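Chemist: sequence and computational prediction follow.
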Amino acid sequence: MIVVSVLVGFVAAVLLLPTVSDVVSLVRLLLGHRRIALTPPAAPPRLLFLVPAHNEEKLIASCVHSLMALRYPAERRRAVVIADNCTDRTAELARQAGAQCLERHDRQLPGKPRAIAWALSQQPLEDVDSVVIIDADTVVDPDFGVSLAQAAPVTHKAFQGYFDVRNPTDGALTRMAAVLAAGNYRFAYALKRRVGLNAPLLGNGMCIGTAVLATHGWNAFTIAEDWELYTLYTTQGVPIESLERARLYAEEARSLRQSSSQRQRWTAGKLTVLGRLITRLIGSAKIGPAQKFDALAELTAPGPVVHLGLVTALALLVAVARPPEAAILLFALGASLVRFAIYTVAGLLVQPHPLRCAVAFAFLPLYMVWRLGAAFAAAKMLGNKPWIRTARQ
């Protein structure tokens, strides 16, 4: 009984961290705590779009075309594709679409993080204000650059664009993904921005100021370079803001099989970063307790679907074992779902067809079981394991 109580109590406490952090943020907001707004410069920032690509001949042209079509001064932006160990026509098609292309051939150190670090060493960053990382399977909204410019000055900050679902009506998985993305970007991350807390970096749509790169460099080489950068920059006191109106779109996996390696990589990468950098984060003298607590909540959060699966499994365990603290444990588990429920409903209500999206959640129980399995399977990917690309349609 003691083992059950300790286990469930510990997991419930971890799952409660994001809810507690948001409650603290709301209190700070009510007390008048706001992020200080800075006056943007007269000229729009100079942007360098880096597109790491490995054998992306099917999608690279549409990505580059979207960058060429930005409603942004042509003299203030550049698009550079990094053809990383490609054996297809990625480089040729990228150039035909209008981008500069760097070809990298390094079989010993492959992968997106290494390719970006290599490309950054090739670029004259003194002529750039912010570097924007765009995945090759992505289409960028025409107003992405304008939205980023409205958040200027950008050189000493990092930003995360709204990484939205390009195919939200393809099935239950894609509809749920669109709802959860809206809940995060339009509500959860918006709250963080208002009170001056850092939003997570998500790999695709990251915008990193060149003063940040000059001071702190690109030192993220795990399979989850986005979470590694988020933790390193947060520890150093670098502001990271979410930009709701700076949108980019990529296709969400339509099937469980297609998304399996991706979900395992996300989970394993996040846990790897947490294990390596948690002491540095907690011991940082450059950020306050609220930011440390919120970053810890982000790094330990398993994601909403896995969160729901853990609560369900642990609630069943408590119901069967019936420890003396059962009522308290069940209350804590239930309370940890409040944040998830609020943001999900909020994300649902802003969808063009909320009823259809609500019906998609009938698939949630099956998806929850599968996601739990994928999360536990992620253990085999802990550490610096090779990246496995998600299968393309």
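Modeler: All right, it came through fine. Residues are numbered from 1 along each chain as shown.
Chemist: only C-alpha atoms from now on, for both contacts and neighbour counts.
Modeler: Noted.
Chemist: all strands of the chain, in order?
Modeler: Using DSSP state E, the strands found in the chain span residues 47-53, 77-84, 100-104, 130-133, 138-140, 158-165, 206-209, 240-250.
Chemist: of these, which approaches G347 most closely?
Modeler: Closest approach to G347 among these (CA to CA): strand 158-165, 12.2 Å.
Chemist: which helices and strands does that closest one pack with?
Modeler: Counting by 3 or more CA pairs under 8 Å, 6 or more residues apart in numbering; DSSP states H and E, the packing neighbours recorded for strand 158-165 are helix 172-183, strand 206-209, strand 240-250.
Chemist: export those to CSV and tack on mean neighbour count and distance to R78?
Modeler: Listed next are the helices and strands packed on strand 158-165 as CSV, based on neighbours: other CA atoms under 10 Å; distance: least, CA to CA, whole Å:
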stretch, mean neighbour count, distance to R78
helix 172-183, 23, 28
strand 206-209, 25, 14
strand 240-250, 22, 17
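Chemist: quick one: which of these is nearest R89?
Modeler: With CA to CA as the measure, strand 240-250 is the member of the helices and strands packed on strand 158-165 nearest R89 (20.8 Å).
Chemist: mind listing what's buried along the lengthiest helix in the chain?
Modeler: Counting residues, the longest helix in the chain under DSSP state H turns out to be helix 2-30. Under the neighbour-count criterion of 16 or more other CA atoms under 10 Å, helix 2-30 has 4-5, 8-9, 11-12, 14-22, 25-26, 29 buried.
Chemist: what packs against it?
Modeler: The contact analysis (3+ CA pairs under 8 Å, 6+ apart) places helix 2-30 against helix 189-195, helix 289-300, helix 304-321, helix 326-335, helix 338-349.
Chemist: and here is the other one:
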Amino acid sequence: MIIFYFLLVIALIDGLLLGVLAIELWTAFLPTRRLRRGERLDVAVIVPAHNESDGITRTLESLKQQSLPTDRLLVVADNCTDDTADCARATGVEVIERFKDTARGKGYAIDFGIQHLRVRPPAVVVICDADCTLEPGSLDSLASQVSWTGSPAQALYLMRQPKIPGPESSVSAFAFLIKNWVRPRALDRAGLPVMLTGSGMAFPWSAIATIDVASGEIVEDLAIGLKLTRRRLGPKFCESAVVWSELPANPEAVVAQRTRWEHGYLATIFRDVPKLVRDFFKSGRITLLAVALDLSVPPLALLVLVSALVASLTLIYGLATNLWQPFLLVVLPGLSAALGLMAAWYGFARTQLPAKLVLSIPLYVLKKLNIYRRFVTKRQQDWVRTQR
């Protein structure tokens, strides 16, 4: 019976994660809530940039086209060894430079920008990566939502595929879409905070100016969002604001980017989920439990790998003993999650991921095994810029 109870526990945990994902996938199809807009307050956009001379002009032009005369565009050229600062100045925006080789990371750059703004603080601070573009009207949407709710906001942040996309880049873009669009949409429908996703983040000055963002976190967005959620300032989803970036075309850059994202996310799960559950029991705030459950769901490829392994083990055990409880605990929520992913593909991504490329998903998942192996043997802990 020891084996039975062991399998029951791991099946229960895996089934819970699959169930959370399934609920989020289906909840995303609930009707859109009617949005109210507040006053369009003055905005300061901080653009942290490390060696981004190739693409920063396009980013700044997309921001300038939708800025008001009262807005400020501030580029933080952070430990740059190229002409990023000169390229930014050529567009007419405000530029400050930071050189501190012992403190590297986007969090330090954001903090440097915030300290610079303290002399004349804006009503709203927006963070936009230097390799992103905002669709027209996005700044207005973010500023107006922050004004109305008094809470931080996260724009819809999506990835474009390379000019010549391969099966892996299509599947990767789909996984990114599930994480940054479908799941935040579901949380928003449920009236819950969402995770910050790195670019297109907007904050009331009163919120961002009172927390410590200076760190070398490789997923600084998650850390900032969780700090705010604990202070009852959980970010809200702003689906009408859309931010685009591009998946790297270089295979080595793709691996580096995925490694940074997924190692940082997994480390955050192990560090913060227990704290959120503890805080839930202390305070009784159901929001903290909901955030803990959402954060607990690992990257999609890892969840598929683990679930396939657990399903196989419990199936073998069921065939050998005729005890099917562990198997059912995995398979039932797994089927619901699989159907939810199919529905999400049809509703959100069928133009990005043609049906025939679904066959490449198993290969995509298997290729990420090395990333998860390295999380155990050689975890990435330092921030590294993605080469594009």
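Modeler: Structure received. This one's a predicted model, so the numbers in the text were calculated from it and none came from an experiment.
Chemist: minimum distance to L296 of the first structure: which of the strands of the first structure has it?
Modeler: Of all the strands of the first structure, it is strand 240-250 that lies closest to L296 of the first structure, at 15.2 Å by CA to CA.
Chemist: just give me the residue right at the centre of the first structure.
Modeler: For the first structure, the residue nearest the mean C-alpha position is L202 (2.3 Å; CA atoms, centre = their mean).
Chemist: and the closest residue to L8 of the second structure other than its chain neighbours, how many neighbours?
Modeler: Using CA to CA, 6 or more residues apart in numbering and skipping residues adjacent in sequence, the residue nearest L8 of the second structure is P326, 4.8 Å away. Using other CA atoms under 10 Å, P326 of the second structure has 25 other residues around it.
Chemist: give the equivalent position in the second structure for A290 of the first structure.
Modeler: For A290 of the first structure, the aligned position in the second structure is occupied by I286, per TM-score structural alignment.
Chemist: and that match, how many residues sit next to it?
Modeler: I286 of the second structure is flanked by 14 other residues according to other CA under 10 Å.
Chemist: in this structure the residue nearest to the centre of the first structure contacts E228, no?
Modeler: No: taking contacts as CA atoms under 8 Å, L202 of the first structure lies outside contact range of E228: 10.1 Å.
Chemist: so how far is R118 of the second structure from the equivalent of P110 of the first structure over in the second structure?
Modeler: Aligned by TM-score structural alignment, P110 of the first structure pairs with R104 of the second structure. From R104 of the second structure across to R118 of the second structure, the span is 22 Å (CA to CA, to the nearest Å).
Chemist: check A223 of the second structure too.
Modeler: Between A223 of the second structure and R118 of the second structure the distance is 22 Å, computed by CA to CA.
Chemist: neighbour count winner among the two?
Modeler: A223 (20 against 11).
Chemist: thinking again about what came up before, test my guess that the match of A290 of the first structure contacts F280.
Modeler: Yes: I286 of the second structure is within contact range of F280, at 6.6 Å (criterion: CA under 8 Å).
Chemist: with distance to K270 of the first structure as extra columns, can I get the helices and strands packed on helix 2-30 of the first structure in JSON lines?
Modeler: Below are those laid out as JSON lines (distance: least, CA to CA, whole Å):
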{"stretch": "helix 189-195", "distance to K270 of the first structure": "18"}
{"stretch": "helix 289-300", "distance to K270 of the first structure": "7"}
{"stretch": "helix 304-321", "distance to K270 of the first structure": "14"}
{"stretch": "helix 326-335", "distance to K270 of the first structure": "22"}
{"stretch": "helix 338-349", "distance to K270 of the first structure": "19"}
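Chemist: wait, which of the ones you listed is closest to R263 of the first structure?
Modeler: Smallest distance to R263 of the first structure across those (CA to CA): 10.7 Å, for helix 304-321.
Chemist: how about E57 of the first structure, what's its match in the second structure?
Modeler: Using TM-score structural alignment, the equivalent of E57 of the first structure in the second structure is S53.
Chemist: determine the number of other residues adjacent to its match.
Modeler: When neighbours are counted by other CA under 10 Å, S53 of the second structure registers 20.
Chemist: I'd say it and T84 touch.
Modeler: Yes: here S53 of the second structure reaches T84: they are 4.2 Å apart, a contact under CA under 8 Å.
Chemist: OK, contacts around the equivalent of G303 of the first structure over in the second structure?
Modeler: Using TM-score structural alignment as the criterion, the counterpart of G303 of the first structure in the second structure is P299. Counting by CA atoms under 8 Å, 6 or more residues apart in numbering, P299 of the second structure makes contact with E262, Y265.
Chemist: what of the one 3 residues further on?
Modeler: Residues in contact with L302 of the second structure (CA under 8 Å, 6+ apart) are V365, Y372.
Chemist: repeat that for 10 Å
Modeler: By CA atoms under 10 Å, 6 or more residues apart in numbering, L302 of the second structure lies in contact with E262, A308, V365, L366, K368, L369, I371, Y372.
Chemist: restricted to buried residues, select these in ChimeraX.
Modeler: Selecting the buried subset of these in ChimeraX, with 16+ other CA under 10 Å as the burial test, is done by:
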select :262,365,368,371,372
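Chemist: show me the contacts of L302 of the second structure that map onto helices.
Modeler: With DSSP H as the criterion, helices contain E262, A308, V365, L366, L369, I371, Y372 from among the contacts of L302 of the second structure.
Chemist: so which pair among these is furthest apart in space?
Modeler: Farthest pair in those (CA to CA) is E262 and A308. Separation: 19.3 Å.
Chemist: the closest residue to I224 of the second structure other than its chain neighbours: what's it in contact with?
Modeler: Closest residue to I224 of the second structure apart from its sequence neighbours, by CA to CA, 6+ apart: V213 at 6.6 Å. Residues in contact with V213 of the second structure (CA under 10 Å, 6+ apart) are 106-112, 114, 220-221, 223-224, 227.
Chemist: give the residue farthest from the middle of the first structure.
Modeler: The first structure, farthest from centre, CA atoms, centre = their mean: P324 at 39.5 Å.
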